[in-house]
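>>> sharing a model that was predicted from the sequence below.
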Amino acid sequence: MKIKIINLISKKFVLALGFLIAVGNISFAQSLQEEVEMFQAVFGMEKKDMTMAFMDNEGDTAFWMLYDEYEVQRKLLGQKRLQILVNYANTYGVIGDEQTDELMKVVMTQKKSLDKLIDKYYKKIKKSSGSKVAAQFYQLENYILSAIRLEILDSIPFFDEFD
């Protein structure tokens, strides 16, 4: 299961990141917003299928209502993360110290927001579906998120590559 998740995430995010870097001089306009929403919808369906296979709790309606609620909020944060990547691509090679510091503040805030969201839904799921189901949710979300973060970091240049 882990290899299947990594392969799916790797293929999808390498393509998405390549697209974002290729459009580095484009602002986060309506057409790009529509592309992001389409990508999120497709990934969201595939992610839900993976979650169903991993969780094996299809009849737990309380969990799935919370999961869908979580996904709406996660996608909003995902759009912010993509905006950060677009900004990074737009400033690649010309970013100064102050802009780098501002970018890093935004990156750290976004990371904390997503981690807090997962923690919040762990607690809600634990209350409605039990600790084991909540732990599975937490484990899978963090596994997928870690794979995505690794893929992003592997796909973008380091700051020292500017010089």
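Perfect, I can see it now. Numbering: from 1, shown residues only.
>>> contacts, neighbours, all on C-alpha from now
Will do.
>>> now residue 134: which helix or strand?
Element membership for residue 134 (DSSP states H and E) is helix 131-155.
>>> list the helices and strands that helix packs on?
helix 2-22, helix 30-55, helix 97-129 (3 or more CA pairs under 8 Å, 6 or more residues apart in numbering; DSSP states H and E).
>>> in TSV: those helices, plus distance to residue 86 and mean neighbour count.
As requested, these are exported to TSV (distance: least, CA to CA, whole Å; neighbours: other CA atoms under 10 Å):
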stretch	distance to residue 86	mean neighbour count
helix 2-22	6	15
helix 30-55	10	14
helix 97-129	11	15
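>>> put this next to the previous one:
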Amino acid sequence: MGAFVTCVPVMAQDSTAAPRHPEKDIVHSLFGRSREDLFCNYLKVSRGERAIFLEALTQYEAEKDPYIQERIALLKVYNEKYTSLDEPMMNSLTKNIIRNDKEFVALQTRFYRRMINLLGGTRAAMFFQLDNYLELSTRLYIQDDLPFIKELESDRKLAVARMKANIN
């Protein structure tokens, strides 16, 4: 009989001591559980693996955080200045987002090697599958509020309505 082990963070955090991270709040609001719980349950982390896994996850999240914060800041600039962005500023924002993505992938590559040693190849692959899924879910949640996406969605709805009208 297999049992899921719920991971509890090794050290409790005082919510007044440090600011909450938007990505963690988004993950919790989308999935109803913490990232730690999602990872531990999905990867079936055993009691014996829990402490070392949570330490590695905490370190990964800490090293990942600056990339997430930078991406959020870049998207915030885009969102706030959408109507007044000129060509050089748009080019700069795009290059910075691409650079951020490349650096983030380098971090993932480094931690993938560590996760292989910790969890084995299959669960390391599963770790990054879940991490990428949570990352993409968070990005979509954030980008849903960006003007460009709203315009595309409006255009898509109009196209679907026209297509339905032509069919009838």
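It's in. Fair warning: this is a prediction, and the values are worked out from it, not measured in the lab.
>>> fetch the TM-score of the aligned pair.
Here the TM-score for the pair of chains, by TM-score structural alignment, normalised by the length of structure 1, is 0.67; 127 aligned residues with a CA RMSD of 2.7 Å.
>>> could you export the helices and strands packed on helix 131-155 of structure 1 as CSV, including distance to residue 159 of structure 1?
Listed next are these as CSV, based on distance: least, CA to CA, whole Å:
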stretch, distance to residue 159 of structure 1
helix 2-22, 15
helix 30-55, 25
helix 97-129, 9
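>>> for residue 80 of structure 1, find the nearest of those helices.
helix 97-129 (7.6 Å; CA to CA).
>>> follow-up on the earlier one: how about residues contacting the helix holding residue 134 of structure 1?
Contacting residues not belonging to helix 131-155 of structure 1 are listed as 5-6, 9-10, 13-14, 17-18, 51, 54-55, 118-119, 122-123, 125-126 [CA atoms under 8 Å, 6 or more residues apart in numbering].
>>> try 7 Å
6, 9-10, 13-14, 55, 118, 122, 125-126 (CA atoms under 7 Å, 6 or more residues apart in numbering).
>>> show me which pair in those residues is furthest apart.
14 and 126, at 33.6 Å, using CA to CA across those.
>>> one step back: read off where the helix holding residue 134 of structure 1 ends up in structure 2.
Helix 131-155 of structure 1 lines up with residues 121-145 of structure 2 when matched by TM-score structural alignment.
>>> could I get the buried residue list for that stretch?
123-125, 127-128, 130-131, 134-135, 137-139, 142-143 (16 or more other CA atoms under 10 Å).
>>> ditto for stretch 66-77 of structure 1
For stretch 66-77 of structure 1, the neighbour count (16+ other CA under 10 Å) marks 67, 71, 74-75, 77 as buried.
>>> dump the residues you listed to JSON lines, plus secondary structure and distance to residue 60 of structure 1.
Shown next, in JSON lines, are the buried residues of stretch 66-77 of structure 1 (DSSP: H, G, I helix; E, B strand; the rest coil; distance: CA to CA, whole Å):
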{"residue": "67", "secondary structure": "helix", "distance to residue 60 of structure 1": "11"}
{"residue": "71", "secondary structure": "helix", "distance to residue 60 of structure 1": "17"}
{"residue": "74", "secondary structure": "helix", "distance to residue 60 of structure 1": "21"}
{"residue": "75", "secondary structure": "helix", "distance to residue 60 of structure 1": "22"}
{"residue": "77", "secondary structure": "helix", "distance to residue 60 of structure 1": "26"}
